[in-house]
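K.L.:
For reference, the sequence and a predicted model appear below.
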Amino acid sequence: MTKFGPLSRAVALAGLLAAAGTAPALAAPADVALLKSYIGDWRGRGVLIGANTETVVCRMSLTQGNQDKVNYSGRCSLAGTQLSVAGTMAYVEANRRFEAAMSSNATFTGVAVGQKRGGGLVFNLRERDKDEEGKDLNITAQISLQGDSIQVVFEVVYVESGDSLRAEVPFSR
């Protein structure tokens, strides 16, 4: 069994926050308006399941950026560890899709790709990274923006051992 240290938990929290700031797949005015409807302050409380189960408490703020962009910043607390992330969500014309780019204080960076589904948005993040010991990690997240809530499911899997961390955090205003 792999022990999940502070950096592993920080990577998991970074993924949660990165994933939580997300967007749609067509740049129609209604889709941009849908993205902007999530501007505001969000709070989330959920669980991180790995070798132990721990409570995760998060805050996130989405603000108006330049043009049709939405900026976000957030912070999560878990077992005395603080993680902060910041980024921008926008429709990227060159790629013909919505993207959410982020950076964190846990050395994790990534880009999530989003699609409009029904009346909401679903975003997926898939990255490969290494932990503090150089072990390969697969990082995935799915974020659902539906109505007046955001649901984040995030998982980190150690490639060699199959050990994992899974977090589920619902956000509300």
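P.N.:
Okay, I see it. What you are looking at is a predicted structure, and each value in this text was computed from that prediction instead of being measured.
K.L.:
Only C-alpha atoms from now on, for both contacts and neighbour counts.
P.N.:
Fine.
K.L.:
Kindly indicate whether the residue minimising distance to the centre of the chain is helix, strand or coil.
P.N.:
Per Cα atoms, centre = their mean, the C-alpha nearest to the average position across the chain is that of A19, at 1.7 Å. Recorded secondary structure, A19: helix (DSSP: H, G, I helix; E, B strand; the rest coil).
K.L.:
and the comparison structure, right after this:
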Amino acid sequence: MTTFGPMTRAFALAGLLFSAGAAFAPAMAAPADVALLKSYIGEWRGRGVMIGAEQESVVCRLTLSEGNQDKVNYNGRCTLAGQNLSIAGTLAYVEANKRFEAAMTSNATFTGLAVGQKRGSGLTFNLREREEDEEGKEFNITSQIKLAPEAIQVTFEVVYVESGDSLRAEVPFSR
């Protein structure tokens, strides 16, 4: 069984807030796309559970605010087993790519690109990445963030390639 070290848990916390990375091209979105993004502006709080070798509580907060050029900025923090992860980033509709995208920086050096699609009255962002832990073991990261009018649901999973051991988290957010 793989022991999930501090860096692996930090990657997991990064995924809980918004798994993403990379810079945006200028966003030139339709008014409806901009309005959808801006509908999530506000303060969000989440509490959930991370299950791996042990089950641990996760507590998160997330602030979304108006950014430049029809973008929405976010800042967040999660706490798990005495560890803190902070992130900052941007959500936008990128006209050149004809899709919603999320960009992130974190204190866990986690990077990636989350692509979003409209689903009903909300947005769903998906991420799939492969990383290495502090011991050089490869693991796959999968994350899904569902933004609904009054809720955000984050599901995140880390699976070690060699052993198949996994770490899974689900955190519902509300205003």
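P.N.:
Sure thing, it's come through. This structure is a prediction, so every number in the text was calculated from the model and none was measured.
K.L.:
The residue nearest to the centre of structure 1: what's it in contact with?
P.N.:
100, 112, 123-125, 141-143, 152 (Cα atoms under 8 Å, 6 or more residues apart in numbering).
K.L.:
quick one: which of these has the most company?
P.N.:
A100 (29 neighbours; other Cα atoms under 10 Å).
K.L.:
Touching, T105 of structure 2 and T90? I think so.
P.N.:
No: T105 of structure 2 lies out of contact with T90 (Cα atoms under 8 Å); the separation is 9.5 Å.
K.L.:
Tell me the mean distance between the helix or strand harbouring K146 of structure 2 and structure 1 once they are aligned.
P.N.:
In this structure, K146 of structure 2 sits in strand 138-148 according to DSSP states H and E. Once fitted to structure 1, strand 138-148 of structure 2 is off its aligned match by 0.9 Å on average (mean Cα distance after the TM-score superposition for structure 1).
K.L.:
Quick one: average offset of the helix or strand just after that strand versus structure 1, please.
P.N.:
Sequence-wise, the next helix or strand downstream of strand 138-148 of structure 2 (DSSP H and E) is strand 151-160. Compared with structure 1 after fitting, strand 151-160 of structure 2 has a mean deviation of 0.4 Å; criterion: mean Cα distance after the TM-score superposition for structure 1.
K.L.:
List the buried residues of strand 151-160 of structure 2.
P.N.:
By neighbour count with 16 or more other Cα atoms under 10 Å, strand 151-160 of structure 2 contains the buried residues 151-160.
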